[in-house]
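Peer 1: with the input below, show me the fold.
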Amino acid sequence: MDNRAEKYKRFKGLHHQGRAFVMPNPWDAGTARLLTHAGFDALATTSAGYAFAAGKRDSFSSLTRDEIMINAKAIVDATDLPVSADLEDGFGRDPATCAETIALAIDIGLVGGSIEDATGDPDAPVLPIDLAADRIRAAAETAKDRGFLLTGRAENFISGCPDLADTIKRLQAYSEAGADVLYAPGLPDLDAIKTVCAEVDKPVNVVMGLSGPAYTVEQLSAAGVSRISVGGSFARAALGALRRAAEEVMTKGTFTYAKAAIPDGEMAALMDQSKKSDRS
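Peer 2: Model (predicted):
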């Protein structure tokens, strides 16, 4: 069994172990190494975290597919864990474009990825359900028998359309179209999460660390959740620490922030040890 096939087998198994697992979201190779060392079982990329690191907004118009794939490849190469990717809207409205995106994701070693139904258009924030399902179907056909776990995302609640019934209808359509995992970011409370889990027939991903209520892994497991991600919240937490350090230096002229920093030797041990050149 090759390395990618083994990662896919492990990743798929995590979704059927009877309890939720946490799949955090590194935004570059260094954070992937740190989170691998922390003991997680799988990782996922974050378009938001990567956008912040690149000095860009997290929006459809900010990041190209090439940029996302290069970043995802760096994360795949930095860890021995299974990696799933935030593939945004598939980088195109047409189902064939979504299928092409999945093929590229498989080629760089990813074992999973999500396609969302948001449009970025405030006047029509989510795609018509039939087109959205067709996009998932095209992606699923490309992923079939290639060791790739496809996540179908219904974006209603973070796109200004807080309609639980329509969200469930969409997730059911994405399941029928071939999605392996279902995901509706921004569900308002634990009751809504329980309802979604009860009304669909595939593992459910829930995101924590965004605005709104915070539930424990145990609470989410009891609600029926299979997978928990953190989106860009780890990246924002890291940037929050950076801003607090900067504000301390600028306003107080002190450097106590360094007490909470990871020691240099520890960081060196976590990073790639290979040499790229023989400098004399």
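
Peer 1: for the rest of this, base every contact and every neighbour count on C-alpha atoms.
Peer 2: OK.

Peer 1: can you name every helix or strand that the helix or strand harbouring Ile70 contacts?
Peer 2: Secondary structure assignment for Ile70, by DSSP states H and E: helix 65-77. Under the contact criterion of 3 or more CA pairs under 8 Å, 6 or more residues apart in numbering; DSSP states H and E, helix 65-77 touches helix 29-38, strand 83-86, helix 95-107.

Peer 1: and Ala99, how far from Leu87?
Peer 2: Remark: distance between Ala99 and Leu87 (CA to CA, to the nearest Å) = 11 Å.

Peer 1: what of Phe21?
Peer 2: Going from Phe21 to Leu87 by CA to CA gives 21 Å.

Peer 1: now do Ala51
Peer 2: Ala51 is 13 Å from Leu87, by CA to CA.

Peer 1: these two: who's more crowded?
Peer 2: Taking other CA atoms under 10 Å, Ala51 and Leu87 do not tie; Leu87 has more neighbours (24 against 20).

Peer 1: for the more buried one, give me its contacts.
Peer 2: Neighbour list for Leu87: 47, 68, 101, 113-116 [criterion: CA atoms under 8 Å, 6 or more residues apart in numbering].

Peer 1: Asp28 too?
Peer 2: 50, 71-72, 74-75 are the contacts of Asp28 under CA under 8 Å, 6+ apart.

Peer 1: now Ala241
Peer 2: With CA under 8 Å, 6+ apart, Ala241 has no contacts at all.

Peer 1: secondary structure class for it?
Peer 2: helix (DSSP: H, G, I helix; E, B strand; the rest coil).

Peer 1: ranges for the strands of the stretch 101-250 of the chain?
Peer 2: 112-116, 149-153, 181-183, 204-207, 227-229 (DSSP state E, counting those that start in this stretch).

Peer 1: can you redo those strands as JSON lines with distance to Gly13 and mean neighbour count?
Peer 2: Below are the strands of the stretch 101-250 of the chain laid out as JSON lines (distance: least, CA to CA, whole Å; neighbours: other CA atoms under 10 Å):
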{"stretch": "strand 112-116", "distance to Gly13": "13", "mean neighbour count": "25"}
{"stretch": "strand 149-153", "distance to Gly13": "11", "mean neighbour count": "28"}
{"stretch": "strand 181-183", "distance to Gly13": "12", "mean neighbour count": "27"}
{"stretch": "strand 204-207", "distance to Gly13": "14", "mean neighbour count": "24"}
{"stretch": "strand 227-229", "distance to Gly13": "11", "mean neighbour count": "22"}
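
Peer 1: CSV for these, including distance to Pro26?
Peer 2: Below are these laid out as CSV (distance: least, CA to CA, whole Å):
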stretch, distance to Pro26
strand 112-116, 14
strand 149-153, 18
strand 181-183, 19
strand 204-207, 14
strand 227-229, 11
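
Peer 1: could you also give me the structure for this second sequence? I'd like to compare it with the first:
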Amino acid sequence: MTAETAVPAVTSFAALHHRPGEPLLLPNAWDHASAAVLAARGFSAIGTTSLAVAAAVGLPDGEAATREHTLRLALTLGSEPYLLSVDAEDGFSDDPGEVAELAHELWAVGAVGINLEDGLGPTARHAAKIAAVKAAVPGLFVNARTDTYWLGDGVETDTLRRLDAYRQAGADGVFVPGLTDPGRIADVVRCVDAPLNVLYSPAGPAVPQLADLGVRRISLGSLLYRRALGAALDAVANIAAGRVPGGTTPSYDEVCALERSVSARASANSTG
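Peer 2: Down below sits the predicted model:
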């Protein structure tokens, strides 16, 4: 990302969180091809998913094992013509300075957003990470995640206390995965002065209802990756049973074209 393009890109990404009644639907990719096909469908902003990054290399998710793999994926995707937000688990460190260094590296390769989760650890520690990131890279959109519903009992007072602390530390948006009850979503929207991000659940409210509740960002998390794995299993089962597999199947040439476009841009950048 160049100095000339950084500010407009970040401004437009933040603006996507401030459209009443029109939340940002953020699909999460796991490699260049998945991001490219999503961008081709019209998504101007794309996130990454830590589960897929970890699973692709046989490492555990959520255990700070994939810092370099996350950076490598951001380097691959950061120069593409869409806005990139990176799922960075808890920043891969308890040291706020090290998390800020990671954020700066992500910014340098073109990311405009970062997702940082607290894992139900100390509120003050997570707030310190957020503050350090915003001090080091003020333009990076920090989406502060609390796991009170994802890993805990979903106590609303604890959720609101954590979100308020993260907002005070400088978070641009807040994220509560596992929050699906419409009444509780509305409560968080009303009580927190920041765009609320929820994780889409097939068993929860649909996108139009989430929009009506005031949600400003809807992430798909690892859902698309897990669906892709499921589609592969369904396809091989159908083939083994003598049936033609259904669903959308890009052609060999279409997939190759995605990579040729990267090579062409890289060549143009190296000669330009």
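
Peer 1: overlay them and tell me the TM-score.
Peer 2: TM-score of the superposed chains, computed with TM-score structural alignment, normalised by the length of the second structure, equals 0.89; 262 aligned residues with a CA RMSD of 2.0 Å.

Peer 1: distance of Ala235 of the first structure from Pro213 of the first structure?
Peer 2: Applying CA to CA, the value for Ala235 of the first structure to Pro213 of the first structure is 19 Å.

Peer 1: I misspoke; the intended subject was Phe234 of the first structure.
Peer 2: In terms of CA to CA, Phe234 of the first structure sits 17 Å off from Pro213 of the first structure.

Peer 1: what do you get for Val249 of the first structure?
Peer 2: From Val249 of the first structure over to Pro213 of the first structure (counting by CA to CA), the distance is 33 Å.

Peer 1: still on that earlier bit, among the strands of the stretch 101-250 of the first structure, which is nearest His15 of the first structure?
Peer 2: His15 of the first structure sits nearest to strand 227-229 of all the strands of the stretch 101-250 of the first structure, at 6.7 Å, using CA to CA.

Peer 1: how much does that closest one stray from the second structure?
Peer 2: By mean CA distance after the TM-score superposition for the first structure, the fitted strand 227-229 of the first structure averages 0.8 Å away from its aligned residues in the second structure.

Peer 1: what span of the second structure lines up against that strand?
Peer 2: Strand 227-229 of the first structure corresponds to residues 217-219 of the second structure when matched by TM-score structural alignment.

Peer 1: with stretch 192-202 of the first structure instead?
Peer 2: By TM-score structural alignment, stretch 192-202 of the first structure lines up with residues 184-194 in the second structure.

Peer 1: just how off-centre is that stretch within its chain?
Peer 2: Here stretch 184-194 of the second structure is found 20 Å from its chain centre; the criterion is CA atoms, centre = their mean, to the nearest Å.

Peer 1: go on, stretch 199-215 of the second structure?
Peer 2: Distance of stretch 199-215 of the second structure from the chain centroid (CA atoms, centre = their mean) equals 17 Å.

Peer 1: okay, buried residues for that stretch please.
Peer 2: By neighbour count on 16 or more other CA atoms under 10 Å, the buried set for stretch 199-215 of the second structure is 199-201, 207, 210-211, 213-215.

Peer 1: and for the aligned residue in the second structure for Pro263 of the first structure, the neighbour number?
Peer 2: In the second structure, Pro263 of the first structure lines up with Ser251, judged by TM-score structural alignment. Neighbourhood size, Ser251 of the second structure [other CA under 10 Å]: 9.

Peer 1: how about residues contacting stretch 56-76 of the second structure?
Peer 2: Here stretch 56-76 of the second structure has contacts from 30-32, 50-51, 53-55, 84, 86, 88-93, 105-106, 109-111, using CA under 8 Å, 6+ apart.

Peer 1: so what's the gap between that stretch and the chain middle?
Peer 2: Computed by CA atoms, centre = their mean, the chain-centroid distance of stretch 56-76 of the second structure equals 14 Å.

Peer 1: show the end-to-end separation of that stretch, please.
Peer 2: First residue to last in stretch 56-76 of the second structure (CA to CA) measures 15 Å.

Peer 1: for that stretch, which residues meet the burial criterion?
Peer 2: 61-62, 64, 66-67, 70-71, 73-75.

Peer 1: please apply the same query to stretch 88-106 of the first structure.
Peer 2: 88-92, 95-103, 105-106.

Peer 1: what's the answer for stretch 223-236 of the second structure, then?
Peer 2: For stretch 223-236 of the second structure, by 16+ other CA under 10 Å, it's 223-225, 231, 235.

Peer 1: again with stretch 241-257 of the second structure
Peer 2: Buried, per 16+ other CA under 10 Å, within stretch 241-257 of the second structure: Pro245.

Peer 1: just stretch 126-137 of the second structure next, same as before
Peer 2: For stretch 126-137 of the second structure, the neighbour count (16+ other CA under 10 Å) marks 126-134, 136-137 as buried.

Peer 1: now do stretch 264-272 of the second structure
Peer 2: Residues of stretch 264-272 of the second structure include none that count as buried (16+ other CA under 10 Å).

Peer 1: how about the residue in the second structure that sits furthest from its center?
Peer 2: Gly242 (38.6 Å; CA atoms, centre = their mean).

Peer 1: does that one count as helix, strand or coil?
Peer 2: coil.

Peer 1: any idea how far it is from Asp234 of the second structure?
Peer 2: Counting by CA to CA, the gap from Gly242 of the second structure to Asp234 of the second structure is 12 Å.

Peer 1: and for Phe141 of the second structure?
Peer 2: 38 Å.

Peer 1: now swap in Leu26 of the second structure and tell me
Peer 2: Distance, Leu26 of the second structure to Asp234 of the second structure, using CA to CA: 26 Å.

Peer 1: ditto for Thr49 of the second structure
Peer 2: Between Thr49 of the second structure and Asp234 of the second structure the distance is 23 Å, computed by CA to CA.

Peer 1: now Ala14 of the second structure
Peer 2: Shown here: Ala14 of the second structure relative to Asp234 of the second structure, a distance of 39 Å by CA to CA.

Peer 1: on that earlier part again, let me see the contact set for the match of Pro263 of the first structure.
Peer 2: With CA under 8 Å, 6+ apart, Ser251 of the second structure has no contacts at all.

Peer 1: same question for Ala139 of the first structure.
Peer 2: 95, 98-100, 102, 150.

Peer 1: cheers, nothing more for now.
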